[in-house]
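Colleague: sequence? don't have it. structure:
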């Protein structure tokens, strides 16, 4: 459970990278955020010529006990398993965008309330058949939470050992916006009402009910640590993503953060070790209303805002070409000297 995460701060390398960026055939700063991305990835990889190797998105799926009642989610719990089959069969948005941008995709059963047996094209990492309903009892035991974190870390290690150095995470789980809202309230100190949104499509009256239910849940517990909060309110998929984020940072991988649910997992990881932020690039701003407040809390700006709120890691996959552009200009764009162009005085 201990992750040795190092800061990417390196004054000497940063000056070299910045000089390389500034002497490209352009006005200083003219490529805006792309320049910041190139600098960050150079520092993460500790080299002047950073490269992107085998980009991968891991999608973790898990069910939530509260979803069985249907009070906080417009879709039945069975949709989680149905969507996992859609991922496996290549029919979801994340499949389309990963294929378009040559991103490897892995689907993980973290805790779906369904038996996938020995189906191929899925990683079997089930902790249990969904979490318990935190209206009655904590979502998972401390042991289950720890096991989830370790499994997420293990899957990242395997991906890293296969040559990947840039990774993103997605999720699927009916009811997981409720878990993310509770975790957000715990870590950001916003009220539950400020954290709750429409999820997969609740209308105004149903959102009011959701806020009331989750506020009562939140007031029932007093978690004493980030891990206890995760065990109390989280999902198996969120806990695995937390472990995956921490391990990715330890391995000095570039981490692409998706929307509301993945950022909730990041809030847990950040509370454990705030140096994880050094390795994170925030792909997009979700339309789920709490996400912008999460980004503000972390002091981060996303690359794109396209009104998306699908989850699955789709924000990561859509934003990935921007990351590629940053690395490509860094490595392939001429400098004033190499092009024989007079630079600014």
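Modeller: Yes, it's here. Computed from a prediction, not measured in an experiment: that's the story for all the values here. Numbers count the residues shown, from 1 in each chain.
Colleague: going forward, measure contacts and count neighbours with C-alpha atoms only.
Modeller: Will do.
Colleague: wait, isn't residue 187 in contact with residue 269?
Modeller: No. With contact defined as C-alpha atoms under 8 Å, residue 187 does not reach residue 269; the gap is 10.7 Å.
Colleague: which of those two has more neighbours?
Modeller: Using other C-alpha atoms under 10 Å as the criterion, residue 187 and residue 269 rank with residue 269 on top: 24 against 17.
Colleague: any idea which helix or strand carries that one?
Modeller: Using DSSP states H and E, residue 269 falls within helix 260-272.
Colleague: Show me what counts as buried in that helix.
Modeller: Under the neighbour-count criterion of 16 or more other C-alpha atoms under 10 Å, helix 260-272 has 260-270, 272 buried.
Colleague: Format the residues you listed as TSV; extra columns: distance to residue 140.
Modeller: Output for the buried residues of helix 260-272, formatted as TSV (distance: C-alpha to C-alpha, whole Å):
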residue	distance to residue 140
260	21
261	17
262	18
263	20
264	17
265	15
266	19
267	18
268	15
269	18
270	21
272	19
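Colleague: circling back: need the residues that contact the following helix or strand past the helix holding residue 269.
Modeller: Once helix 260-272 ends, the next helix or strand along the chain (criterion: DSSP H and E) is strand 280-282. Here strand 280-282 makes contact (C-alpha atoms under 8 Å, 6 or more residues apart in numbering) with 37, 254-258, 300-303.
Colleague: what angle separates the helix or strand that strand 280-282 is followed by from helix 260-272?
Modeller: Downstream of strand 280-282, the next assigned helix or strand under DSSP H and E is helix 290-298. Angle of helix 290-298 versus helix 260-272, following axes from the mean of the first three to the mean of the last three C-alpha atoms, to 10 degrees, is 20 degrees.
Colleague: Give me the buried positions along helix 290-298.
Modeller: By neighbour count on 16+ other C-alpha under 10 Å, the buried set for helix 290-298 is 290-292, 294-295, 298.
Colleague: contact partners of that helix?
Modeller: By C-alpha under 8 Å, 6+ apart, helix 290-298 touches 181, 184, 188, 194-197, 259-260, 263-264, 285-286, 301-302.
Colleague: Put this next to the first one:
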């Protein structure tokens, strides 16, 4: 169990985070230097293998146990007309996940990953942040703990995703609170808003920022005020993975925004994480730049569901296959560069 009972305890966890294994990363880099290829010619594939080894604490990384966690929650701000879909769709999509009928199910099968969907009080949407805080401290901590407890300590890699109608509005408001700017900078079309819906979305974000302008300077408080249960769970899961030294792939805009408060409180808090893909959702590219995180893929995806994170597992598998399977110059009898 997480043992997190308050914001104070959460801050304590963030103040003392385990580091990665530099020795494992160095050994991986040394092997890369001897493989039958020009130095650095596999680009980020080489970096990603070293990153895996650093956080797994293994000179020979593995991807035998890849876990995709999708957290689902509902948002009171949907009542402001900020989504093209009603909140009922969240539970309907969760049922679709459980039947195996969604995109994330197919991608998980294709990359050899397990899928777990965690529903967080779908019958009790968060508060409308244009009128009140989204969650009380107790509700926020409960959701954080649910995410923390969902992470298997034995996993080789964890992918974090979400499902929640209205959660791009929550993520946009949270990003604005953490990094400045308002609805104009951060709001995107989400599930397919028309121009009128976009105007309502920007207005809701700006109204929330104005209402809570004296209360959101703290990153955890901002997550509690503007976020949702699924965003809080992603924050908790990212923290648990760091405690267990499990590398993490964050899905698109919502998942990145959900984890961003960790980095604002501790600049090294997301060193064990990679952004899996750059979402087509407005604001994600800028958010990644603000966090100093470079997405692995850029495919114009904006589905959510952890889909981009799961798809990026295929890149990691290819990187690892090259690292483990390629011959060294000595083994292949190939002359090295003179």
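Modeller: Alright, I've got the coordinates. The structure displayed is predicted, hence computed values, not measured ones.
Colleague: What does the TM-score come to for these two?
Modeller: The TM-score (TM-score structural alignment, normalised by the length of the second structure) is 0.92; 324 aligned residues with a C-alpha RMSD of 1.4 Å.
Colleague: thinking again about what came up before, among the contacts of strand 280-282 of the first structure, find me the one that's closest to residue 341 of the first structure.
Modeller: Nearest to residue 341 of the first structure, judged by C-alpha to C-alpha, of those is residue 37 at 25.3 Å.
Colleague: Please say which position in the second structure that closest one maps to.
Modeller: Here residue 37 of the first structure is matched to residue 48 in the second structure, going by TM-score structural alignment.
Colleague: what helix or strand does that match sit in?
Modeller: helix 44-56.
Colleague: which helices and strands sit right next to that helix?
Modeller: Secondary-structure packing of helix 44-56 of the second structure (3 or more C-alpha pairs under 8 Å, 6 or more residues apart in numbering; DSSP states H and E): helix 22-32, helix 307-325.
Colleague: Could you tell me where stretch 204-213 of the first structure falls in the second structure?
Modeller: Under TM-score structural alignment, the match for stretch 204-213 of the first structure is residues 195-204.
Colleague: which residues of the second structure fall in strands?
Modeller: For the second structure, applying DSSP state E gives strands covering 66-72, 114-119, 157-163, 248-250, 273-275.
Colleague: Burial-wise, tell me which of the ones you listed comes out on top.
Modeller: strand 157-163 (a mean of 30; mean count of other C-alpha atoms under 10 Å).
Colleague: which outside residues touch that strand?
Modeller: By C-alpha under 8 Å, 6+ apart, strand 157-163 of the second structure touches 63, 65-73, 90, 93-94, 151, 230-231, 234, 237, 241, 246-252, 254-255, 304-307, 309-310.
Colleague: tell me the contacts of the residue sitting nearest the centre point of the second structure?
Modeller: Residue closest to the average C-alpha location in the second structure (C-alpha atoms, centre = their mean): residue 250, at 2.7 Å. Residues counted as contacts of residue 250 of the second structure (C-alpha under 8 Å, 6+ apart) are 159-161, 256, 273-276, 306, 309.
Colleague: can you name the two of those residues that are farthest apart?
Modeller: So, those by C-alpha to C-alpha: farthest apart are 273 and 306, at 14.2 Å.
Colleague: so what corresponds to residue 257 of the second structure in the first structure?
Modeller: By TM-score structural alignment, residue 257 of the second structure lines up with residue 264.
Colleague: That match and residue 184 touch, don't they?
Modeller: Yes. Counting by C-alpha under 8 Å, residue 264 of the first structure touches residue 184, with 6.1 Å between them.
Colleague: Check the gap between residue 12 of the second structure and residue 256 of the second structure for me.
Modeller: Applying C-alpha to C-alpha, to the nearest Å, the value for residue 12 of the second structure to residue 256 of the second structure is 22 Å.
Colleague: same deal with residue 172 of the second structure?
Modeller: 11 Å.
Colleague: In this structure residue 257 of the second structure contacts residue 177, no?
Modeller: No. In this structure, residue 257 of the second structure is not within contact of residue 177 by C-alpha under 8 Å, at 10.6 Å.
Colleague: All the helices of the stretch 51-200 of the second structure, residue numbers only.
Modeller: For the stretch 51-200 of the second structure, the helices defined by DSSP state H, counting those that start in this stretch occupy 88-99, 103-111, 137-150, 167-179, 183-186, 195-211.
Colleague: between those helices, which one is nearest to residue 31 of the second structure?
Modeller: Among the helices of the stretch 51-200 of the second structure, the nearest to residue 31 of the second structure by C-alpha to C-alpha is helix 103-111 (25.6 Å).
Colleague: so the closest one matches what in the first structure?
Modeller: Against the first structure, helix 103-111 of the second structure falls on residues 93-101 (TM-score structural alignment).
Colleague: contact partners of the matching stretch?
Modeller: With C-alpha under 8 Å, 6+ apart, stretch 93-101 of the first structure has contacts from 87, 90, 104-105, 312-314, 317-318, 320-321.
Colleague: how about 6 Å then?
Modeller: 314, 317 (C-alpha atoms under 6 Å, 6 or more residues apart in numbering).
Colleague: What residues sit buried inside it?
Modeller: Residues of stretch 93-101 of the first structure classed as buried by neighbour count (16+ other C-alpha under 10 Å): 93-95, 97-98.
Colleague: Repeat that for stretch 308-323 of the first structure.
Modeller: Buried positions in stretch 308-323 of the first structure, judged by neighbour count with 16+ other C-alpha under 10 Å: 309-320, 322-323.
Colleague: what do you get for stretch 15-34 of the second structure?
Modeller: So, applying 16+ other C-alpha under 10 Å, buried residues of stretch 15-34 of the second structure: 17, 19-22, 24-25, 27-29, 32-34.
Colleague: Check the alignment and tell me where residue 175 of the first structure lands in the second structure.
Modeller: Structural alignment (TM-score structural alignment) places residue 175 of the first structure against residue 166 in the second structure.
Colleague: ok, its match to residue 316 of the second structure distance?
Modeller: For residue 166 of the second structure relative to residue 316 of the second structure (C-alpha to C-alpha), the value is 31 Å.
Colleague: Same question for residue 329 of the second structure.
Modeller: From residue 329 of the second structure to residue 316 of the second structure the distance is 23 Å (C-alpha to C-alpha).
Colleague: can you list contacts of stretch 77-88 of the second structure?
Modeller: 128, 165-166, 193, 197, 200-201.
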